[in-house]
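Peer 1: here is my input, please return the structure:
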Amino acid sequence: MKKLIPLILIVGLMGCRGTGTSDEKVELKTSQDKVSYCIGTDIGRNFKTQGMDVNPSAVARGIRDALNENEFAMTDEEMRSTMQAFQVELKDKHGKAMKEASEKNRKEGEIFLAENAKKEGVVTLESGLQYKIIKPGTGRTPKLSDTVVTHYKGRLINGKVFDSSYDRGEPVSFPVSGVISGWTEALQLMKEGAKWELYIPSALAYGPRGAGPDIGPDATLIFEIELVSIK
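Peer 2: Here you go, the predicted model:
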């Protein structure tokens, strides 16, 4: 939210003196209209991402009152105490949701890996990492200190793709030591030109913190990885 404050101030400096109600249909005719709308969608997305249950009409009223320098409906102290209580509530809600998601993902991951280990061609290492060789390579094997060039596609165990260098049309370069543990371990077993499918337990991936909006806490991940070359 702090990132949005300068943008809202810019709108104010541009002379935005909205007086309509929050339900009014506003046509986006000018660049100011469009910028204002973009700010609104940004605020809304942030609320949605953070799981914030807000009243859009009250939000719009607050913005209008601030921009128009109206008398506020609450005192500064009331606003401070309200927001402090809300932040505590939001933190508790987020923590509970993360815990529930973590337990769900961990159980589903354990079941998936146990069943996957029985499949033909799947190798399970002592660390818990599983892999299947799609295409063996014939080149060099990278060391921990090397930088490699790879193509990859990552997905969740439900099949949802969350990242793909193939879709972007170009491989990615990175240090072997600079990625998740499951990748680091697998890369040091592969040869240039090889393509493997990795099945990575959460402890060797992003763990309880997850990563971004798609990779939840303690999620088991599947990667198709192609070792293009070693730099």
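Peer 1: all contacts plus neighbour counts: C-alpha atoms, from now on.
Peer 2: Will do.
Peer 1: sec struct for residue 53, please.
Peer 2: At residue 53 the chain is in coil, as set by DSSP: H, G, I helix; E, B strand; the rest coil.
Peer 1: so it makes contact with residue 47?
Peer 2: Yes: counting by Cα atoms under 8 Å, residue 53 touches residue 47, with 7.4 Å between them.
Peer 1: mind listing the helices for the protein?
Peer 2: 4-13, 31-49, 56-67, 76-116, 165-168, 181-187 (DSSP state H).
Peer 1: before we compare anything, build this one as well:
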Amino acid sequence: MNHRILFAALTISVLSACTDATGQKDPVVLRNNIDSVSYGLGTDIGNNLRMQLQGELLDTLNTAALTEGIRDALDSTERMTADNVRELVQAFMLDAQKRMLA
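Peer 2: Coordinates of the predicted model:
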């Protein structure tokens, strides 16, 4: 479950990274089938993440940091261990649950 939430958060950051400083999206040109499949997978992941991360979690994430985390993971240059990430995400989720119940 926590991995799904983390994955959802990371996907959101990738999607939001396609905006410039004014908040305008720089559209990706879909030149071939791989581009279209890649975009389609991105929209599917983004929609799933949006549904899973509704509310406060979705609104409070630093999408720039999220995007950098995704890129670092894809490049195998992560600045945090998997255990550290797991602990941080679990603590964040527990805190969010407590605030929702309060």
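Peer 1: so how far is residue 79 of the first structure from residue 163 of the first structure?
Peer 2: Per Cα to Cα, to the nearest Å, residue 163 of the first structure is found 41 Å from residue 79 of the first structure.
Peer 1: check residue 224 of the first structure too.
Peer 2: Taking Cα to Cα, one finds residue 224 of the first structure at 50 Å from residue 79 of the first structure.
Peer 1: those two: who's more crowded?
Peer 2: For the pair residue 224 of the first structure and residue 79, the greater number of neighbours falls to residue 224 (19 against 13), based on other Cα atoms under 10 Å.
Peer 1: what's the residue lying closest to the more buried one once chain neighbours are set aside in contact with, if anything?
Peer 2: In space, residue 224 of the first structure comes closest to residue 197 once its chain neighbours are excluded; the distance is 4.4 Å by Cα to Cα, 6 or more residues apart in numbering. Going by Cα atoms under 8 Å, 6 or more residues apart in numbering, residue 197 of the first structure touches 131, 132, 133, 134, 222, 223, 224, 225.
Peer 1: ok, so of those residues, who is nearest residue 85 of the first structure?
Peer 2: residue 222 (40.1 Å; Cα to Cα).
Peer 1: the closest one contacts residue 156, doesn't it?
Peer 2: Yes: assessed by Cα under 8 Å, residue 222 of the first structure is found in contact with residue 156 at 6.0 Å.
Peer 1: more neighbours: the two, which one.
Peer 2: residue 222 (22 against 18).
Peer 1: ok, the residue nearest to that one when sequence neighbours are not counted to residue 132 of the first structure distance?
Peer 2: Distances taken as Cα to Cα, 6+ apart place residue 199 nearest to residue 222 of the first structure, at 4.7 Å, with adjacent residues excluded. Distance, residue 199 of the first structure to residue 132 of the first structure, using Cα to Cα: 8 Å.
Peer 1: compare these two (neighbour count), which wins?
Peer 2: Neighbour count, other Cα under 10 Å: between residue 199 of the first structure and residue 132, residue 199 has more, with 31 against 17.
Peer 1: and that one, how far from residue 44 of the first structure?
Peer 2: According to Cα to Cα, residue 199 of the first structure and residue 44 of the first structure sit 36 Å apart.
Peer 1: before we move on, the earlier item: for residue 106 of the first structure, state which of the contacts of residue 197 of the first structure is nearest.
Peer 2: Once Cα to Cα is applied, the member of the contacts of residue 197 of the first structure that ends up nearest residue 106 of the first structure is residue 222, at 14.4 Å.
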